[in-house]
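Asks: Sequence first, then the predicted structure, then my questions.
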Amino acid sequence: MPTTTDRLLLVSGNEVGQRLAQHKNVVQAAVDAGVELIAYTSTLRADTNSTKLAEEHRTTEALIRESGLPYVFLRNGWYIENNTDNLATAFQFGTIDGSAGDGRISGATRADFAAAAAVVLTSDGHDGNVYELGGTAYTMTELAAEVAAQSGKPVTYQNLPADEYTQVLLGAGLPAPFAALLVDSDLGISRGELFTTSTDLERLIGRPSTPLTDAVAAAVKTA
């Protein structure tokens, strides 16, 4: 039996640099299907964010606006898992490397952001809203200290110049374009691009975002 979609969640693709065409196809399909609301997982302050990561988000938001569909933009902040998914390397070398300086990151877990999306899709009154979503802020130095405290292993944050961090990532086997994107994102963090004082996330999910201590503790158990 044919099914219809009244509300659609477009989760941004993971092929950075290629996802705009994918997003365009989804938006057109939503228009053709007469979707009543499209929610899109964007990034913090996509309209003014100067990181390369924000470019495709900004263009996708414009595509959605131009489509005429009712929309909601879920401008997700940094996923804490971006910093905790590879703790085995931190334990091996005793450092978490980066170029983020003392920039503060309004991070939250994937589950937190998913909960916000679920609220938007299952309740009314969100049409046309742009939500800046971020959790309790931390620096990479604070993250490393929490990893050390939770694991009992010596882990510190090593802030590197962009060119040195690039070489570290290339030496780890990352493709050059992806390495460049990660370095650019860290430099964005150092400029405050991934920090927000917005309480939109907490208001949507009806609770504080997952504390850094809890997120790190869960990651340490599986590292």
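Replies: Perfect, I can see it now. Numbering: from 1, shown residues only.

Asks: from here on, contacts and neighbour counts on C-alpha atoms
Replies: Fine.

Asks: What lies in contact with stretch 160-180?
Replies: The contact list for stretch 160-180 (Cα atoms under 8 Å, 6 or more residues apart in numbering) reads 97-99, 183, 187.

Asks: cool, stretch 142-157 as well?
Replies: With Cα under 8 Å, 6+ apart, stretch 142-157 has contacts from 90-91, 94-98, 140-141, 212-213, 216-217, 220.

Asks: Reformat those residues as TSV; add secondary structure.
Replies: Formatted as TSV, these follow (DSSP: H, G, I helix; E, B strand; the rest coil):
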residue	secondary structure
90	helix
91	helix
94	coil
95	strand
96	strand
97	strand
98	strand
140	helix
141	helix
212	helix
213	helix
216	helix
217	helix
220	helix
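
Asks: got TSV for those, with distance to residue 26 too?
Replies: Below are those laid out as TSV (distance: Cα to Cα, whole Å):
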residue	distance to residue 26
90	38
91	41
94	43
95	40
96	37
97	36
98	34
140	35
141	39
212	34
213	37
216	35
217	37
220	37
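
Asks: What is the nearest of these to residue 104?
Replies: When the contacts of stretch 142-157 are compared for distance to residue 104 (Cα to Cα), residue 140 wins out at 7.8 Å.

Asks: In contact with that closest one, which residues are there?
Replies: Per Cα under 8 Å, 6+ apart, neighbours of residue 140: 100-104, 157.

Asks: Just the ones of those in strands?
Replies: residue 157 (DSSP state E).

Asks: Select, from the contacts of residue 140, the two members most distant in space.
Replies: 104 and 157 (13.7 Å).

Asks: need the contact list for the residue nearest to the spatial centre of the chain.
Replies: Centroid check for the chain by Cα atoms, centre = their mean gives residue 78 as the closest residue, at 3.7 Å. Residue 78 makes contacts with 105-108, 134, 194, as judged by Cα under 8 Å, 6+ apart.

Asks: Presented hereafter is structure B, for comparison with structure A:
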Amino acid sequence: MTIAVTGATGQFGALAIDGLIERGVAPGDIVAVVRDEAKATSLAERGVDVRVADYSDPDALKSALAGVDKLLLVSGSEVGKRVPQHNNVIEAAEAAGVSLIAYTSILKADTSTVSLAVEHRATEARLAESGIPAVLLRNGWYWENYLGSVPQAIESGTMYGSGGDGRIAAASRADFAAAAAQVLVQDGQGAAVYELGGDERITYSRFAEIVSEVSGSTVTYTNLPESDYAAALVGAGLPEPVAQMLAGADAAISRGDLDTDSGDLQSLIGRASTPVEEILRKSV
């Protein structure tokens, strides 16, 4: 059984490969699909089969997926280009006769109002048309998404957002990657939809309290209207499209789009999700 992972030198892909090896998959049975072979030296040294292909290169993708049985399609990072890029991967998988695709989508992709969900919905629809059994790994937010803004919040004493009293069922990137690895090593998968979220379903106010407890500095949460938060992010130096996307995602949190009590993540990894306090203590 050969398992391929796209974006294998990215944070999620690398963790998924670790998860496969931890679950007994021989490194030689893992195909790491990468854009830059130089960044995959450590994978090659472990015995992983490194193959070079960009999401935008259909021919290279077809060569990279030759002989592959199962595929983890890690969603691309180029927002706005992901639909054609993902389609290229799916077409290459069809040509290669791949028997299963697991795709990293977004929580509640079919109903989510997060702007990122649009491309995920399109990819899910293309997977349904492909005829290849597909497992939808609808990942919630990573706690790591917030680590870049935590130091500033500690320094200023204020964390800003537009999440209101909405709850976030986030988890660590490693937890989601472990779930993906588990799906790939299990038999009987196919046409499954997993709504993946962490045990801690907390508001931004509670998150600010945890940051305070970990850092020893008082941090409070201030809620802003979506437009004001977007403007503040632009003022902090973010490009306007990125600021609009982040503010929109926060507003979606207030509507419950990034909250779930499905228990799917916990069932797959066989334990509770990693506490946010543990993640913060490693970075603060």
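Replies: It's in. Just so it is clear, the structure is predicted and the values come from calculations on it, not from any experiment.

Asks: picking that back up, need the contacts of residue 78 of structure 1 in a markdown table (columns: distance to residue 63 of structure 1).
Replies: Below are the contacts of residue 78 of structure 1 laid out as a markdown table (distance: Cα to Cα, whole Å):
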| residue | distance to residue 63 of structure 1 |
| --- | --- |
| 105 | 28 |
| 106 | 27 |
| 107 | 27 |
| 108 | 27 |
| 134 | 24 |
| 194 | 23 |
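
Asks: Now do the same contact list for the residue mapped onto residue 121 of structure 2 from structure 1.
Replies: If you follow residue 121 of structure 2 across to structure 1 using TM-score structural alignment, you land on residue 58. By Cα under 8 Å, 6+ apart, the contact set of residue 58 of structure 1 is 42, 46-47.

Asks: Apply 6 Å and report the result again.
Replies: Residues in contact with residue 58 of structure 1 (Cα atoms under 6 Å, 6 or more residues apart in numbering) are 46-47.

Asks: Give me the mean distance between the helix or strand where it lies and structure 2.
Replies: Following DSSP states H and E, one finds residue 58 of structure 1 within helix 52-67. By mean Cα distance after the TM-score superposition for structure 1, the fitted helix 52-67 of structure 1 averages 0.7 Å away from its aligned residues in structure 2.

Asks: Pull out the buried residues from that helix.
Replies: If you call a residue buried by 16 or more other Cα atoms under 10 Å, then helix 52-67 of structure 1 has these buried ones: 52-61, 63-64.

Asks: One more: stretch 174-187 of structure 2?
Replies: 174-185.

Asks: Where in structure 2 does stretch 139-146 of structure 1 align, residue-wise?
Replies: So stretch 139-146 of structure 1 sits over residues 203-210 in structure 2, by TM-score structural alignment.

Asks: hang on, I meant stretch 155-170 of structure 1
Replies: So stretch 155-170 of structure 1 is aligned with residues 219-234, judged by TM-score structural alignment.

Asks: likewise stretch 190-203 of structure 1?
Replies: Stretch 190-203 of structure 1 maps onto residues 254-267 of structure 2, going by TM-score structural alignment.

Asks: again, but for stretch 81-90 of structure 1
Replies: With TM-score structural alignment as the criterion, stretch 81-90 of structure 1 aligns to 144-153.

Asks: End to end on the matching stretch, go ahead and measure it.
Replies: With Cα to Cα, to the nearest Å as the measure, stretch 144-153 of structure 2 spans 15 Å from end to end.

Asks: Could you report the separation of residue 38 of structure 1 from residue 200 of structure 1?
Replies: Distance from residue 38 of structure 1 to residue 200 of structure 1, by Cα to Cα: 18 Å.

Asks: From the neighbour counts alone, determine which of these two ranks first.
Replies: Between residue 38 of structure 1 and residue 200, counted using other Cα atoms under 10 Å, residue 38 has the larger neighbour count: 25 against 19.

Asks: so what corresponds to the more buried one in structure 2?
Replies: Match for residue 38 of structure 1 (TM-score structural alignment): residue 101.

Asks: Now do the SS call for that match.
Replies: Once three-state DSSP is applied, residue 101 of structure 2 turns out strand.

Asks: Verify the stated contact: residue 92 of structure 2 with residue 64.
Replies: No - Residue 92 of structure 2 is beyond contact range of residue 64, at 8.6 Å (criterion: Cα atoms under 6 Å).
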